[in-house]
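Novice: can't give you the sequence, but here's the structure:
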C-alpha cells in the first residue's frame, strides 16, 4: 500500500481496506487485518498481529521490545483481536520466551496511556481504563473491567466479569464475578450490574453471591470454604469457575469482606 507520509515496510502484510494515516510507521513482520484504522504517529513494530476492524489511535506503540532485562531478542509477537480499540499512547509489548506472545483479545477497549506488558493475556470484551499499568505475565478474563490508574503486579490473575475500582494496587488474584475495592484491595461484593448487562439472571447472580458468602464471610480459610461450597452448593458453571480459580491461584486471592466494613 502506498500511504502518503506514512512508512509501511514492504514486507508488512496489510489487508484490504486498511487506513494508515500520515506519519504512522509500520515495521516488517507485521500483519494487519481488513478494515483496521491506524492513526497518525502510531507505531506498529515487528511481531504485531492486528485483527480486523481495529482502531489504533495516534501515539500508540504496538509490539515494542519487552521491558524485561532477560529478553534476549527471541522472535515473539503481540496479538490484538478483532474490533479492539487502542487509544492514544497505549503501549503493548510483545512476548518473551515465557509465552512467546502478548495477547489483547477481541472487542476490547484499552484507554489512553495504558501499558500491557510482555506475556500478558487479556481476554475478550475487556475494558482497560486510562493509565492502567499492567506488569508482565498478567492474565485477565473475559469481560473484566480494570478502572483508571490501577497498577497490576506481575503474574496476577483477574477473573472473568471482575470489576476493579480506580486507583487500585492489585497484588493478589481477583476471582471472577466480583467487585474489588478498598486499600488493601478487598472483595466488595458481586459485579451484579455488569452481570445483568451481560444476560445473567437473578438465580445465577444469587448462586454466585452464595458462593462468595461461604468463601469470604464464614470465618473459614480458603480450603475449608471450598470444601463447604462443594458439599452444600449444586454444581454450576459459575460455581465451578470460582472453585477452580481459587484452587489454582498462584499468588493467593484478595482479602475477604468483613461485616464491620459493611457500612
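Specialist: Ah, there it is. All values derive from a computational prediction rather than experimental measurement. Numbers count the residues shown, from 1 in each chain.
Novice: contacts, neighbours, all on C-alpha from now
Specialist: Noted.
Novice: give the contact list for residue 52.
Specialist: When contacts are counted by Cα atoms under 8 Å, 6 or more residues apart in numbering, residue 52 touches 32, 33, 34, 35, 36, 81, 82, 83.
Novice: if you set the cut-off to 6 Å instead, what comes out?
Specialist: Neighbour list for residue 52: 33, 34, 35, 36, 82 [criterion: Cα atoms under 6 Å, 6 or more residues apart in numbering].
Novice: Around the first one, how many other residues sit close by?
Specialist: As a burial measure, residue 33 scores 21 neighbours (other Cα atoms under 10 Å).
Novice: and if you look at the third one?
Specialist: Under the neighbour criterion other Cα under 10 Å, residue 35 is assigned a count of 18.
Novice: What residues sit buried inside the longest helix along the chain?
Specialist: As assigned by DSSP state H, the longest helix anywhere in the chain is helix 202-216. Residues of helix 202-216 classed as buried: 204, 205, 207, 208, 209, 211, 212, 213, 214, 215, 216 (neighbour count, 16 or more other Cα atoms under 10 Å).
Novice: second one coming, line it up with the first:
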C-alpha cells in the first residue's frame, strides 16, 4: 500500500511496504511501522517508536512523543505498540522518561478516542481504555482489563488482569485482579461477566467471589484477611489474587468499601472461614 504524497516521513523511519500511510501523516525519527498497519490522516509518530503488525492509528493520534516530565532532557527512550492494537482519534501515548526506558502497549489493545497513556506505562494484551481515560506515569494495567470513560489512574498504580473500572472512577491505589472498581478507590464487586467470557470455571469464579467477600466485606483488618485468604485458596485464580497483593507496591492495595467490624460482621467472617474449606 502507498505512502500518501502529502505524508512527511523521516529518512530514518522503517516502513513496511504493506503499511498504509495516509494524508498529512508525520513520521519523525527512527520510527518502525509493521506489516499491514494503517496510519490515518494527521497522525504523528515520533521518536524511537515501534508499531507492530496490523495496527490501526486513527486521525490526530500522537504516538511516541516526549513525556510530560520536567526531568526529561531528550534522551533516547522508547514506545512500543503490539500487533493488532487500535489507537483511535487524538489518543496520546508518550515514550519513557528515563534513558533506555519504554512505554509498552500489548497486543490487541483498544485505546478509544482522547485517552492518554503517560510515560513508562505498561498495558498488557487485550486491554481496553474507553474515551477520555487518563493513565499517569508508570501505571500497569493487566491483561484483558477494561477502564471506563474518563476514569483517571494515579502514577505507579497497578491494575490486575480482567479488571473492570467504571467510567469517571478515580484510582490512587492498586486494584487486585478480577475485581470491579467504581467512584474513588472503591472495590464494589468482582468482574463476573469478564471472568465467564475469559473461560473461568465455576469453581474459579466462586473462589474469586469468596476472596472479594473476605477482603472487602468481612470487616476483618485487611492484612489479616490477606493472610487468611492465602491459607485457603485452591485455584490459580485465588492464588493470583494473593500473589498480586503480596508483590511490592508503591501506592498500596485499594481497600475501599469495607464492611464495618460489627459483631455481625465478625460472626459472618467466622462462618466464612468455614465455608471456604469448601461448600
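Specialist: Structure received. Model, not experiment: these values are computed from the prediction.
Novice: what's the TM-score for these two chains?
Specialist: The TM-score (TM-score structural alignment, normalised by the length of the first structure) is 0.94; 258 aligned residues with a Cα RMSD of 1.5 Å.
Novice: Same list (the buried residues of helix 202-216 of the first structure) but as CSV, adding distance to residue 19 of the first structure.
Specialist: Shown next, in CSV, are the buried residues of helix 202-216 of the first structure (distance: Cα to Cα, whole Å):
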residue, distance to residue 19 of the first structure
204, 43
205, 43
207, 47
208, 44
209, 46
211, 48
212, 47
213, 51
214, 52
215, 50
216, 50
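Novice: mean shift of the longest helix of the first structure relative to the second structure?
Specialist: Compared with the second structure after the fit, helix 202-216 of the first structure shows a mean deviation of 1.2 Å (mean Cα distance after the TM-score superposition for the first structure).
Novice: What lies in contact with that helix?
Specialist: By Cα under 6 Å, 6+ apart, the residues outside helix 202-216 of the first structure that reach it are 225, 256, 257.
Novice: Report the distance from that helix to the chain centre.
Specialist: 24 Å (Cα atoms, centre = their mean, to the nearest Å).
Novice: so it matches what in the second structure?
Specialist: Mapped onto the second structure using TM-score structural alignment, helix 202-216 of the first structure spans residues 202-216.
Novice: Check stretch 69-82 of the first structure too.
Specialist: Alignment of stretch 69-82 of the first structure against the second structure: residues 70-83, by TM-score structural alignment.
Novice: Could you pull out the buried residues of the matching stretch?
Specialist: Buried residues in stretch 70-83 of the second structure, counting neighbours by 16+ other Cα under 10 Å, are found at 77, 78, 79, 80, 81, 82, 83.
Novice: Pull out the buried members of the contacts of helix 202-216 of the first structure.
Specialist: In the contacts of helix 202-216 of the first structure, the ones that pass as buried (16+ other Cα under 10 Å) are 225, 256, 257.
Novice: Please report how far the first one lies from residue 186 of the first structure.
Specialist: Taking Cα to Cα, to the nearest Å as the measure, residue 225 of the first structure and residue 186 of the first structure are separated by 17 Å.
Novice: cool, residue 85 of the first structure as well?
Specialist: 30 Å.
Novice: Among the buried residues of stretch 70-83 of the second structure, which ones are in helices?
Specialist: Using DSSP H, none of the buried residues of stretch 70-83 of the second structure sit in helices.
Novice: can you put those in TSV and add distance to residue 96 of the second structure?
Specialist: TSV is the format used below for those (distance: Cα to Cα, whole Å):
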residue	distance to residue 96 of the second structure
77	5
78	6
79	7
80	10
81	13
82	16
83	20
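Novice: quick check, nearest of those residues to residue 179 of the second structure?
Specialist: Relative to residue 179 of the second structure, the closest of these is residue 82; by Cα to Cα it sits at 25.2 Å.
Novice: Thank you, goodbye.
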